[in-house]
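Colleague: no sequence on this one, just coordinates:
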C-alpha cells in the first residue's frame, strides 16, 4: 500500500492529539510541525529553545516570524500538557523538496531581549527593586514578579537595599541586571511561560516550585530513580551522582572607610566540611573597594553571601532522566534510590529534596516511521542539538525525550557567583552641577560643595533621561586639589557660590548622562571626592570646581560607581566683541577670537562655542586679525573669579625670555603688585594700591 504524500501526512499530523510535541502560535507558526528540539536552561540566565519544524508551506517568510510568541507543548505521561513559551528571536528556512520545507527557529523568553540593548545611565538614592523595575519598564513585553523572600532579604542589607549611587555604562541591560542582582545575592529563574521570578531564598518553597511530575500522584509522589521504558507510568531518573570540589574554607572582606578613617572587615568561615583531613584551609580574601560597607555587620553580610555562593557549588549533583517537566529553579523529591538506605542513619526526607540549577533537554517527535524515513531521505537528518552529550541524544532517539541536569540539595541556599565591578581604565569628562542638577550658576551660587569638599557632577551620557528613577547627576565626588587642609589654603569664602558638602565633595555630570535612558535614572552624580595635591590636618590647599565647569574624572580601583575628580579642563575658544574706543566713539565689533582680552579682562569669556576658555592667551602668537594674541608671552598662574560677578584675584607668572615678570593682583580697586620686568617701568617693583595712592619702592609698600 502506497503511503500518502509527505505534505498530506504533515497536514494530518497537525491536528493529531497523539503527537508528543506540538506548537501553538499565531499565523504561519501554528502550521508548523515539530520534528526535533533542544533546550538549555539554568538559573540566573535566560533559556534558549532550538526548534526544527516541518511545514507544507514552502514560502513562509522567516522575517515575519521574528518577535512572535510561540509555545512548545509537551505531552506528559498522565496525558496532560506542559508548555514552554517565549518569543521567536531567530528563524531560517532550510531545505525544501516535494511541496514541504524545514524551518529552524530559536525561541527565548523576553529576558533575552535585554542582551541586545546597551545603555549608559545613573540611579541615585534608589532601592534595588526600583532600579530593576525601572529597567524592566522599558520593555512592554516584560512580565516578572518578586518572591516574598526578597523584601526580607533586602531589609538586612545596607540602607535596607537603598543604593546611593548606581551606574550602568556601555553595558547591556542583561549584563547590568545580572551584575546588580549578584552583588545583592538575588537570583533569577525563568518560569516555563516566560515570566521572570526574582528570589533571594531558594530554600523557600514559595520561591522555588515543585516539579509537576514530582508532585503528581501518578506512579507515586516524587521522582523515581529507575530505568526508563515504554511501559513506565511516570518519567524517571536513570543516572544520579554527586561531585565535590575543593573550596575555600573562609571568606574575608575588607573595605576602607575614609570618613571614619578605619578598615571595615569581616570573616565568615564555611558552614560545612570542605574536605578530608589533608585538605588545606584556603581563604577567599575579597576587596570590594573603598567605603563599600557601612559597618562590620554589613561586611559580614557581604562575606556570608559570597560564602554561600562557594558552598552552593562545593557539592553538586548530576543526573540524566526522562522527566519532561524538569525546569531550572524547580525542586523534586527523589524516591526509590540508593539514598533510601541512609534513612537508618538519621537521614531525613528533606535530604532527598533537590533544586534544579541547570537542565539540558533534547526531544524527537513521535512521527510515523514512514514519514520520518521520507523526511530523512529528502531533507536529511535533523540536527537535534550541536554539542549535546551522546548519551542524551541516544536517550531522545530511544524514547522521544531525554535530559541531563545539575542540582543541589534544597536546604543549601543558591547564590549567584559574585560579579566583580566593571573596570574602566580610562577617564571620563563631566560637568559640575548645582543642588538641582543645574549646569549654570545662578547669581552668586557658583559653588556647590559638601563638608568633605566633594562636588557633584554630570556625565555626558546623563543629559537624556532614559528611564524612570534614573538620575541626571552623580553622588558627591572627591576633587583633586593642588593643596588642601583645614583652616588654610586658597579657597575663597562664600559657600553659596560653590556646591560642596562638608567633606569637600562636589557633584558632577558625565558626558554620557546627557541622555538619561530609563525611568528614575539621574542626570547628575552623588557627592564626588576631589583629589588634592596635598591634604592634611590644618594645612594644604583647596580648589573646588564651580558649577558648569568641565572636570576630568577617574575611578577608584577602576569601579565606575566610585568616581573621583582629578582635574578641570578648558573647553572654550571664545569670541572677541567691541574694543574700547576713546570718548565713546563708534566702532565696529571685532568678532575674531581673543581680540578683546586685556590686563583686567580676559578675552573669550562669552565663548562662541559656549565653553570655558583659559584665563590668559599669552602664548597665542600672531596678529589679532589672524586669530592670534599679538603677544608671544608665556603666561601661567592662578586666577579666581568673583562670586556672581567678573572680579578676580590672580597670581601670574610671565616666563617670556629676558622679560620675566610676576604679578599679584586683584580687581578690587585694580590693585597690583608687579615684580621683575615691567612694560612701562622697566626693571623695578611697582605697587599700585588703587584709590589710596601710589607707593614708591624706596618708601616700601
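Modeller: Thanks, I have it. Keep in mind the model is a prediction, meaning the values are calculated, not measured. Numbering: from 1, shown residues only.
Colleague: going forward, measure contacts and count neighbours with C-alpha atoms only.
Modeller: OK.
Colleague: what about the helices in this protein?
Modeller: With DSSP state H as the criterion, the chain has helices at 6-13, 62-65, 128-136, 149-155, 173-184, 212-215, 296-312, 369-379, 390-399.
Colleague: now the ones you listed in CSV, with mean neighbour count and distance to residue 288?
Modeller: Shown next, in CSV, are these (neighbours: other CA atoms under 10 Å; distance: least, CA to CA, whole Å):
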stretch, mean neighbour count, distance to residue 288
helix 6-13, 16, 58
helix 62-65, 16, 45
helix 128-136, 21, 18
helix 149-155, 16, 19
helix 173-184, 21, 10
helix 212-215, 22, 41
helix 296-312, 22, 10
helix 369-379, 14, 56
helix 390-399, 17, 42
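Colleague: Could you point out which of those sits nearest residue 409?
Modeller: Proximity to residue 409 (CA to CA) singles out helix 296-312 among these, at 8.8 Å.
Colleague: So residue 453 is in contact with residue 501, correct?
Modeller: Yes: if you go by CA atoms under 8 Å, residue 453 and residue 501 touch, sitting 5.7 Å apart.
Colleague: more neighbours, those two?
Modeller: Between residue 453 and residue 501, counting by other CA atoms under 10 Å, residue 453 is the more crowded of the two (31 against 24).
Colleague: Could you find the closest non-adjacent residue to that one?
Modeller: Computed as CA to CA, 6 or more residues apart in numbering, the closest residue to residue 453 that is not its neighbour in sequence is residue 504, at 0.5 Å.
Colleague: What of residue 293?
Modeller: Leaving out its chain neighbours, the residue that sits closest to residue 293 by CA to CA, 6+ apart is residue 299, at 5.6 Å.
Colleague: And residue 39, by the same measure?
Modeller: Per CA to CA, 6+ apart, closest to residue 39 is residue 49, 4.4 Å.
Colleague: distance of the residue nearest to residue 293 from residue 268?
Modeller: 10 Å (CA to CA, to the nearest Å).
Colleague: and if you look at residue 538?
Modeller: Distance, residue 538 to residue 268, by CA to CA: 40 Å.
Colleague: which ones are touching the nearest residue to residue 652 once chain neighbours are set aside?
Modeller: In space, residue 652 comes closest to residue 637 once its chain neighbours are excluded; the distance is 4.5 Å by CA to CA, 6+ apart. When contacts are counted by CA atoms under 8 Å, 6 or more residues apart in numbering, residue 637 is found next to 650-653.
Colleague: want to compare, so here's the second one:
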C-alpha cells in the first residue's frame, strides 16, 4: 500500500537571538511574479525575557518540509519588517512576524535624482545594487538581453527606489522572481526576460507534472492539484504607440502591434507621450504591451498542496478532463496557508497546508504588465541655469540649456546637471521668431510635458535676491522693458525701456555699441514736436535716389571746419527773399563747364583786397550802363588785340594827363581821314581837307618843309 503523504512541518530561524527556539503555529504567505512577497508567521517561544523589538530588520528563514524522504521542501527567506506582540501564554511568548524580501524595504527609500546617457539595466543595477547590498543581498541579472536601451535622461522623482526600479523593469519588458537559498537563508532577486530562463517546479516526487486529485488528496502519496479552473476574458488585442520627436517634428514616431480576438475583433490601446530614449523602440514596446495584455486575458486558477509552488516556476497539469488544459503553465501568484496545531497535551501534532495559485499558459512570451504608475509633476517649479565657469551663456544650436533642480541631492551646478532642456519662446518659426536664452545663474521656471519628469521644458524666468529687476522697484514701478548684459564679463548693456508715468511717458533705447537699422522698403517717422541728435564722431549717409527736405521756418547749419558738396549733375537753389554767404577767409569755386548767374535787379561785389579774374576763353559783359571806377590806378592788359567799341560816343578823359602809346604804330581814323604814328617818328595825316587852326600861333618846324 502506498505511503501516505507526510504532513508539512515549519521551522523558523532568525539571525538574531539564536538561543531562542520558535514553534510556528500559523503561516500565511502571499507571492506573485514581479511583486515582493509577504510571509505572516505566528510563532511562540519559551524565551520570554528579551526585547522583541531588537528582532526588527533581522534575517528570517521559514522552511516548509514534508516528512523525511518526501520532497525537497522549500524555504522562504527575507527580513523581519514588522512584529506584532500577540501576548504571553504560560510559558510562551507569542509573536507575529511579517517577513518580506529586502527589495520590499526599498519602498521606504524615496528619492529624486537624475540619470543621463546610461543603459536602463545599469540604472537598475545601481539602485538595487546599493539598496540590496545594505542588507547583504544581491541582484542576479545574468543572461539578460533586454534593458540595454540607452536613455538620454531618466528621472526618479519623489519615487521609492522599489517603485522606480519596478517601473523601469516593466518598461523594458523584464520580469523578476525571488530565489530562496535554504543554505544561505537569503533570497536573491533574479531578472528574467525570456521564457527559457524559468525553472521547472520540483514536487515531492521530483517532477514538474502535477496530477489533479480532487477526492481525499491528503490520502494520496504525492502532492497534487485539487482544483484547476480556466478563465478567459475579453482584453486588449492591439497596441498603437505614438510619440513626438522634436528632432523630426514633421515625422511622428508610431508603432502598431496588431491583433484580433477569435472573432476578428480589435480592441486597441492607444498609448502616447511616454518616450525618452536615444533609439526609437516604439515597435518593440508596443509588442510587449500587447503581449502583457494578452497574458492577463488567459488565466488558470487552482488549489493545491504542492509546497514547492512558487511564482516563476513552470509545471504541467496531468489528469484534467479537458485535454486542452493539459499543458505547461507558469506560476504567477500563490497564497500559502498552513498551521501546526497541538491536539493533545502529549504533543501529538496534526497538519494543515494548502495554497491557491494563478498561472498562465507557457506558450506565449512572458511580459510584465505596466502597473507601476509613473510619477507626475503638473505644477511648475524653478531651477538654476548651469554651464561652464568660463561662460556666461551656455546653449546649443537649438537654444537649449542645462539646469540644476533644487531637489537634486548633490548639486554640482555643472554643465551637465540636467539634460539639454528646451526653452519656450513667444515665437518659434523656421529661422524666425523670438530668441532670449536664459543665462548661467538665472532662476528659470520649469514645467513638464504631460507632467512627465523626464520631459522638462523651461517656460520663463523669475527674479530673486541675487538676480534683481533691471529697474529699481518699487520706485520705478511705472517702467517696463528689457535690459540685457554684455557677454562675456558684463559691464555693459542694451536697453529698451517704457516709462508710463502720466505726464512723463517715454520710450528709451540704449545700445552699448552699434545700432544697425535695415528696412527693405519705406520708412516713415513722425515727431510731434522737437527732435535733437548728437553724433560723437562721423556721420555718413547714402541716398540711392532723391532727397526732399522741407523746413517750414528757419534752418541753421553750423560746420566747425570744412564742408564739401559733390553734385553729380545739376544743383538748383531757390531763395525766396535774401541769401547771405559769409566766408571767414577763402572762397574757392570751381565749375567744370559753364556758369550762368541771373540777377533780377542790382548786383554788388565788394572785395576788401585784390580781385583777380581769369577767363580761359572769351568774356562778354553786357550792361545798360557800365561804370568802371578805380580809387588808384587801373590797368587793362591784352596779350593780342584789345577792342573798345561804342555805338554812340567814346570819351577818354584825364584830369591831368592822357597818354596813348603803341610800340609799332598807332592809327587814329575817322571815315576817310586818318593820322598814323610810327615808331620811327613818322606821322602821316590823310584827309580830303586838312585844316590847321589855332587861336594863337601855328608853328611848323622841320629839317625840310615841302609845300605842294
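Modeller: The structure has been received and is ready for your questions. What you see is a predicted model, and the numbers here were worked out from it, not measured in a lab.
Colleague: on that earlier part again, contacting residues for the counterpart of the residue nearest to residue 39 of structure 1 in structure 2?
Modeller: In structure 2, residue 49 of structure 1 lines up with residue 39, judged by TM-score structural alignment. By CA under 8 Å, 6+ apart, the residues touching residue 39 of structure 2 are 27-30, 76, 97-100.
Colleague: go on, residue 684 of structure 1?
Modeller: The contact partners of residue 684 of structure 1, by CA under 8 Å, 6+ apart, come to 675-678, 697.
Colleague: cool, and residue 334 of structure 2?
Modeller: By CA under 8 Å, 6+ apart, the residues touching residue 334 of structure 2 are 29-32, 309-311, 355-358.
Colleague: can the residues you listed go into CSV with extra columns for distance to residue 347 of structure 2 and neighbour count?
Modeller: Output for those, formatted as CSV (distance: CA to CA, whole Å; neighbours: other CA atoms under 10 Å):
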residue, distance to residue 347 of structure 2, neighbour count
29, 26, 19
30, 29, 20
31, 32, 22
32, 35, 21
309, 29, 25
310, 31, 25
311, 34, 26
355, 26, 21
356, 29, 21
357, 32, 24
358, 36, 21
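Colleague: which one of those residues sits closest to residue 539 of structure 2?
Modeller: For the contacts of residue 334 of structure 2, the nearest to residue 539 of structure 2 is residue 32 (84.4 Å; CA to CA).
Colleague: The closest one touches residue 313, doesn't it?
Modeller: No: the pair residue 32 of structure 2 / residue 313 is not scored as a contact, 11.1 Å apart, by CA under 8 Å.
Colleague: now for residue 211 of structure 1: what does it line up with in structure 2?
Modeller: So residue 211 of structure 1 corresponds to residue 201, using TM-score structural alignment.
Colleague: my guess is that match contacts residue 306, does it?
Modeller: No: assessed by CA under 8 Å, residue 201 of structure 2 is found out of contact with residue 306, at 9.6 Å.
Colleague: Quick check: neighbours shared by these two?
Modeller: Counting by CA under 8 Å, 6+ apart, nothing touches both residue 201 of structure 2 and residue 306.
Colleague: returning to that earlier point: alignment lookup: the residue nearest to residue 293 of structure 1 to structure 2.
Modeller: Per TM-score structural alignment, residue 299 of structure 1 is aligned with residue 282.
Colleague: Tell me how many other residues crowd the alignment partner in structure 1 of residue 359 of structure 2.
Modeller: Residue pairing (TM-score structural alignment): residue 359 of structure 2 is matched to residue 407 of structure 1. When counting by other CA under 10 Å, one arrives at 26 neighbours for residue 407 of structure 1.
Colleague: middle-most residue in structure 1, spatially?
Modeller: Note on structure 1: the residue nearest the mean C-alpha position is residue 176, at 2.9 Å, using CA atoms, centre = their mean.
Colleague: Identify the residues contacting that one.
Modeller: residue 168.
Colleague: Could you rerun that using 6 Å?
Modeller: Counting by CA atoms under 6 Å, 6 or more residues apart in numbering, residue 176 of structure 1 makes contact with nothing.
Colleague: Check residue 650 of structure 1 too.
Modeller: 638-639, 664-665.
Colleague: Might one say that the residue nearest to residue 453 of structure 1 is in contact with residue 450?
Modeller: Yes: contact criterion CA atoms under 6 Å: residue 504 of structure 1 and residue 450 qualify, at 5.2 Å.
Colleague: mean shift of stretch 163-178 of structure 1 relative to structure 2?
Modeller: In the superposition against structure 2, stretch 163-178 of structure 1 averages 0.9 Å from its aligned positions (mean CA distance after the TM-score superposition for structure 1).
Colleague: can you tell me what part of structure 2 that stretch aligns to?
Modeller: Using TM-score structural alignment, stretch 163-178 of structure 1 pairs with 151-166 in structure 2.
Colleague: try stretch 537-554 of structure 1
Modeller: Mapping stretch 537-554 of structure 1 onto structure 2 (TM-score structural alignment) gives residues 430-447.
Colleague: what comes up buried for that stretch?
Modeller: 438-447 (16 or more other CA atoms under 10 Å).
Colleague: and residue 274 of structure 2, how far is that from residue 557 of structure 2?
Modeller: Distance from residue 274 of structure 2 to residue 557 of structure 2, by CA to CA: 71 Å.
Colleague: ugh, wrong one, residue 75 of structure 2
Modeller: Taking CA to CA, one finds residue 75 of structure 2 at 106 Å from residue 557 of structure 2.
Colleague: out of those two, which sits in the more crowded spot?
Modeller: It is residue 75, of residue 75 of structure 2 and residue 557, that has more neighbours when counted by other CA under 10 Å, with 24 against 4.
Colleague: Which position in structure 2 pairs with residue 72 of structure 1?
Modeller: Match for residue 72 of structure 1 (TM-score structural alignment): residue 62.
Colleague: go on, residue 62 of structure 1?
Modeller: Using TM-score structural alignment, residue 62 of structure 1 pairs with residue 52 in structure 2.
Colleague: Excluding chain neighbours, give the residue nearest to that match in space.
Modeller: Using CA to CA, 6+ apart, the closest residue to residue 52 of structure 2 is residue 83 (8.0 Å).
Colleague: If I follow the layout properly, the one you found ends up in contact with residue 94?
Modeller: No: look at residue 83 of structure 2 against residue 94 with CA under 6 Å: they stay out of range, at 10.5 Å.
Colleague: of these two, who's got more company?
Modeller: Taking other CA under 10 Å, residue 83 of structure 2 and residue 94 do not tie; residue 94 has more neighbours (22 against 19).
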